[in-house]
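Enquirer: curious how this folds, go ahead:
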Amino acid sequence: MSKEMLNALDALETEKGIAKEIVIDALEAALVSAYKRNYGQAQNVEVEFDMKKGNIHVYAVKEVVDVVFDSRLEVSIQDAMEVNAAYEVGDHIRFEVTPKDFGRIAAQTAKQVIMQRVREAERSIIYNEFVAYENDIMQGIVERQDNRYIYVNLGKIEAVLSKQEQIPNEVYKPHDRIKVYVTKVENTSKGPQIFVSRSHPDLLKRLFEQEVPEIYDGTVEIVSIAREAGDRAKVAVMSREENIDPVGTCVGPKGQRVQAIVNELKGENMDIVEYNEDPAVYIANALNPAQVVSVTFNEAAGSCVVVVPDYQLSLAIGKRGQNARLAAKLTGFKIDIKSESDMKALELAKEEAGLEEAADYAEAVEAVDQDMEAVDVEEVIENIEDLDGIEEISELDSEVEENILNPEDAESMIELGEERAGHEE
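Expert: I've put the predicted structure just below:
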């Protein structure tokens, strides 16, 4: 058994990449449990595997004490000194207790341990291999599907494609070869779990990297992608070299490069536009194939008003607003599209509203001026002077009333009457 065990460990290390030391450590721990379980022992046990000969030895470890309370865990100092006179209280002595039929138990345990280690190692190898493909593209074969997932064989493992990550109206049949984007790799208790997507925008980016060498080496860069999977996508590209046309490079001779991507995505329409640092030019490019007359920005709201010719309004908006929606996603601006006639009508309405406001203001100013002209300043002054005279007369009246209430002083009443008569004249 010893030679077969060593040969099996060597083969395991060669074929599966599992180090012998890892298997032996696990085997020793499993044999300790097997010994205690099969022989009803609760003592401290150690199992030693001979790496040269492949033999297995079981040792009971006991502590040297003055008085023994548990013979399974302790040994007296007298018995210990019979083994070796150098032992002292507190030392630990190993006594070999390998059973005669322990080889059979060891073989069964070794089989279980090795199988478990092989499964764990394979899971670890698969996880380490596929975690490197996270956020990358892979080719797989459709195997089967249920109500939740479509299972795609990636070689060593099955990946799952959920309904949310599928392209709408795309039919997947067994044995179909498809390219998928690896969104997430998880290491679960049941092994690695790989989630893939066909609708992710980065799938488009990876497909362009495969078909366009200039994108792969960085000469042409994909700045932004806006995609409605299965229907239409817009890709903004820019060149790092002046003499290279980024759009023409991505399209390829006679459209071969972009056509290969369209075929892989089952006919998804592709608009490739050139990125520009000027937002107005960039937005005009993003609304391709429609022509743009002007772009007016509202920086505070992060929006813009785009004016297009009347006959291209529907083309700029697109079917169910798709062209405008994808352009907004691509550029990051809220886009309001208006025709030239609508814009002129709006400006005319603003001008008319402005004229009405100006007319109202002029009428108000004129009314104020007329009111001011109607006022005679000299007459106002005279009225004020008359008011002063009236106040003096009212004072005299009050004095007379006081004297009438006091009729003792007749002379003063006569004087007051004369003065009042003089004022009335």
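Enquirer: from now on I want contacts and neighbour counts done on CA atoms only, so please keep to that.
Expert: OK.
Enquirer: is it true that Ala34 touches Gly103?
Expert: No: if you go by Cα atoms under 8 Å, Ala34 and Gly103 don't touch, sitting 11.6 Å apart.
Enquirer: test my guess that Gln312 contacts Asn288.
Expert: No: contact criterion Cα under 8 Å: Gln312 and Asn288 do not qualify, at 10.9 Å.
Enquirer: more neighbours: which of these two?
Expert: More neighbours surround Asn288 than the other of Gln312 and Asn288, with 18 against 15 (other Cα atoms under 10 Å).
Enquirer: quick one: that one from Val113, how far?
Expert: Going from Asn288 to Val113 by Cα to Cα, to the nearest Å gives 64 Å.
Enquirer: distance of Met5 from Ala11?
Expert: Using Cα to Cα, Met5 is found at 10 Å from Ala11.
Enquirer: try Leu396
Expert: In terms of Cα to Cα, Leu396 sits 138 Å off from Ala11.
Enquirer: ranges for the strands of the stretch 101-250 of the chain?
Expert: 137-145, 149-153, 158-162, 177-188, 191-197, 220-228, 232-239 (DSSP state E, counting those that start in this stretch).
Enquirer: which elements pack onto the first one?
Expert: In this case it means strand 137-145. strand 149-153, strand 177-188, helix 201-211 (3 or more Cα pairs under 8 Å, 6 or more residues apart in numbering; DSSP states H and E).
Enquirer: okay, those in JSON lines with mean neighbour count and distance to Gly218 next?
Expert: Below are the helices and strands packed on strand 137-145 laid out as JSON lines (neighbours: other Cα atoms under 10 Å; distance: least, Cα to Cα, whole Å):
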{"stretch": "strand 149-153", "mean neighbour count": "21", "distance to Gly218": "31"}
{"stretch": "strand 177-188", "mean neighbour count": "18", "distance to Gly218": "21"}
{"stretch": "helix 201-211", "mean neighbour count": "20", "distance to Gly218": "9"}
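Enquirer: one more to put side by side:
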Amino acid sequence: MSPDLYTVIKQICEEKQIPEESVVSTVELALAAAYRKDFADKLQNIHVTLDAQTGNFRVFDMKLVLENVSARIKEEALKLARQKKKAALYMPEFHDHDDEKFNADGVDLNDDDKLIEEGKVLLKFNPRTQITISDAKKIYPDIKVGDEYKEELEVPGDFGRMAAQTAKQVIIQRIREAERSIVFNTYKNREGEMVSGVVQRVEGSVVIIDIGRVNAILPYREQMAGDEYRIGGRLKLVIARVEMTPKGPEVIVSRTHRDLVSKLFELEVPELESGTVEIKAVAREAGSRSKIAVVANEENIDPIGSCVGQRGARVNAVIDELHGEKIDIIEWSANDEKFIASALSPAKVDSVEILDRDERRAKVTVKAEQQSLAIGKGGQNVRLAAKLTLWKIDIVQSETNAVIEISDDEPGDDTENVSQ
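Expert: Here you go, the predicted model:
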């Protein structure tokens, strides 16, 4: 092999951000596949070890040492093994990567006649990947059952054109698989995180966003009403989910995810980053309105003021990123009555009565002039309050006792407490 092989491997590792050992094992497998194609015997289990820095490699026939078997079993096993089209490839996790995998359940491995009759001899002894102890001791007198038998094979001077092509194909395939796996694991571990992306193109109702090592998909159901997607435009998004498909990892991002609001506030509010202020709950109807409940974990800290910022600078930065989505910031309380009353802000509540704690049902009384404000346009305010608090809320007008019931499971955007 070329002494420049190590330089090539290092280059691949840097370009594809793949661990060096993964590339080396890929090259070893490619060389083993090339050797098997042109030089190996059908009864061999080919394994290659590569010294990347020198480019030298060694080829071995690897077998697991078993107890001795009868001559009939051995003869039949050799006959079946020679019917295989090519030698085996050694895999540490498998005895024989290419052989047909038989189901040994219910098979008596001690009944030689039945094994031969049913053609399941290879379940007991496979000469491609196994060797009997008596044969192994002819080469290594101290070897024991369960050890690996390792016989070094001659390395040909030239693999030939077809062998080189085989090696190239395996290298390309395995590096692509390794790269896909790394990308998948990287973004799978980042589900729920906020990322910044650049609009690459629009394909029908789907927007393709460049978020770094991969182009993410922003489907229609994850888009905010009023968003404009211009080529080259930058957006903040949440990684909603990551899936592995036949074409590689698929990253789905969202502009409607409830966590986008809390992540944007964490970006703008240092107190959230330090932990002195905490977002306890978020309720959102994307593109229209959100409510967040915040609490201070230290005395003399105003959690609402921290999120609003001087002259509203912090909350306005979030609103601008969400293209005008209204945001209500309320103070969280462990007292359910106080929390429910605050959640209905900007409406002023006369009283809150807990009707059933197990079913989380509460009755809220408001004056006539506050009723429309408490309910909100299309019921949005009370609906978001129910989602924020996870309580079913009955709105009662103090003068007439007319009841309007809203629960946290009414139609709307999927929202829930982000911490308890």
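Enquirer: out of the helices and strands packed on strand 137-145 of the first structure, nearest to Val293 of the first structure?
Expert: helix 201-211 (30.1 Å; Cα to Cα).
Enquirer: contacts for the closest one?
Expert: By Cα atoms under 8 Å, 6 or more residues apart in numbering, the surrounding residues in contact with helix 201-211 of the first structure are 135-137, 180-181, 197, 215-216, 222, 225-227, 250, 257-258, 260-261.
Enquirer: now restrict the residues you listed to buried residues only.
Expert: 135-137, 180-181, 197, 215, 222, 225-227, 250, 257-258, 260-261 (16 or more other Cα atoms under 10 Å).
Enquirer: quick one: which two of these are the most distant?
Expert: Ser197 and Cys250 (23.2 Å).
Enquirer: from Glu191 of the second structure, how far out is Gly197 of the second structure?
Expert: Between Gly197 of the second structure and Glu191 of the second structure the distance, using Cα to Cα, works out to 15 Å.
Enquirer: pick out whichever of those two has more residues nearby.
Expert: A direct count of neighbours by other Cα under 10 Å for Gly197 of the second structure and Glu191 places Gly197 higher, at 20 against 16.
Enquirer: wait, isn't the more buried one in contact with Ile211?
Expert: Yes: Gly197 of the second structure lies in contact with Ile211 (Cα under 8 Å); the separation is 4.5 Å.
Enquirer: look through the first structure and tell me its longest helix.
Expert: For the first structure, the longest helix by residue count, based on DSSP state H, is helix 340-373.
Enquirer: could you point out which element follows it?
Expert: Next along the chain after helix 340-373 of the first structure, taking DSSP states H and E as the criterion, comes helix 377-405.
Enquirer: the helix or strand that comes right after that following helix packs against which elements?
Expert: Later in the chain than helix 377-405 of the first structure, the nearest helix or strand by DSSP H and E is helix 410-424. Judged by 3+ Cα pairs under 8 Å, 6+ apart, helix 410-424 of the first structure is in contact with helix 377-405.
Enquirer: give me the stretch of the second structure that the helix it packs on matches.
Expert: Using TM-score structural alignment, none of the residues of the second structure align to helix 377-405 of the first structure.
Enquirer: please apply the same query to stretch 154-167 of the first structure.
Expert: Under the criterion TM-score structural alignment, stretch 154-167 of the first structure matches residues 211-224.
Enquirer: what about the matching stretch, start to end distance?
Expert: Stretch 211-224 of the second structure has an end-to-end distance of 18 Å (Cα to Cα).
Enquirer: also stretch 185-198 of the second structure?
Expert: First residue to last in stretch 185-198 of the second structure (Cα to Cα) measures 22 Å.
Enquirer: ok, residues contacting it?
Expert: Outside of stretch 185-198 of the second structure, the residues within contact range by Cα under 8 Å, 6+ apart are 209-212, 231-243, 251, 259-260, 263.
Enquirer: tell me how far the closest residue in space to Val273 of the first structure that isn't next to it in sequence lies from Val251 of the first structure.
Expert: The shortest distance from Val273 of the first structure to any non-neighbouring residue, by Cα to Cα, 6 or more residues apart in numbering, is to Ala236 (4.9 Å). From Ala236 of the first structure across to Val251 of the first structure, the span is 12 Å (Cα to Cα).
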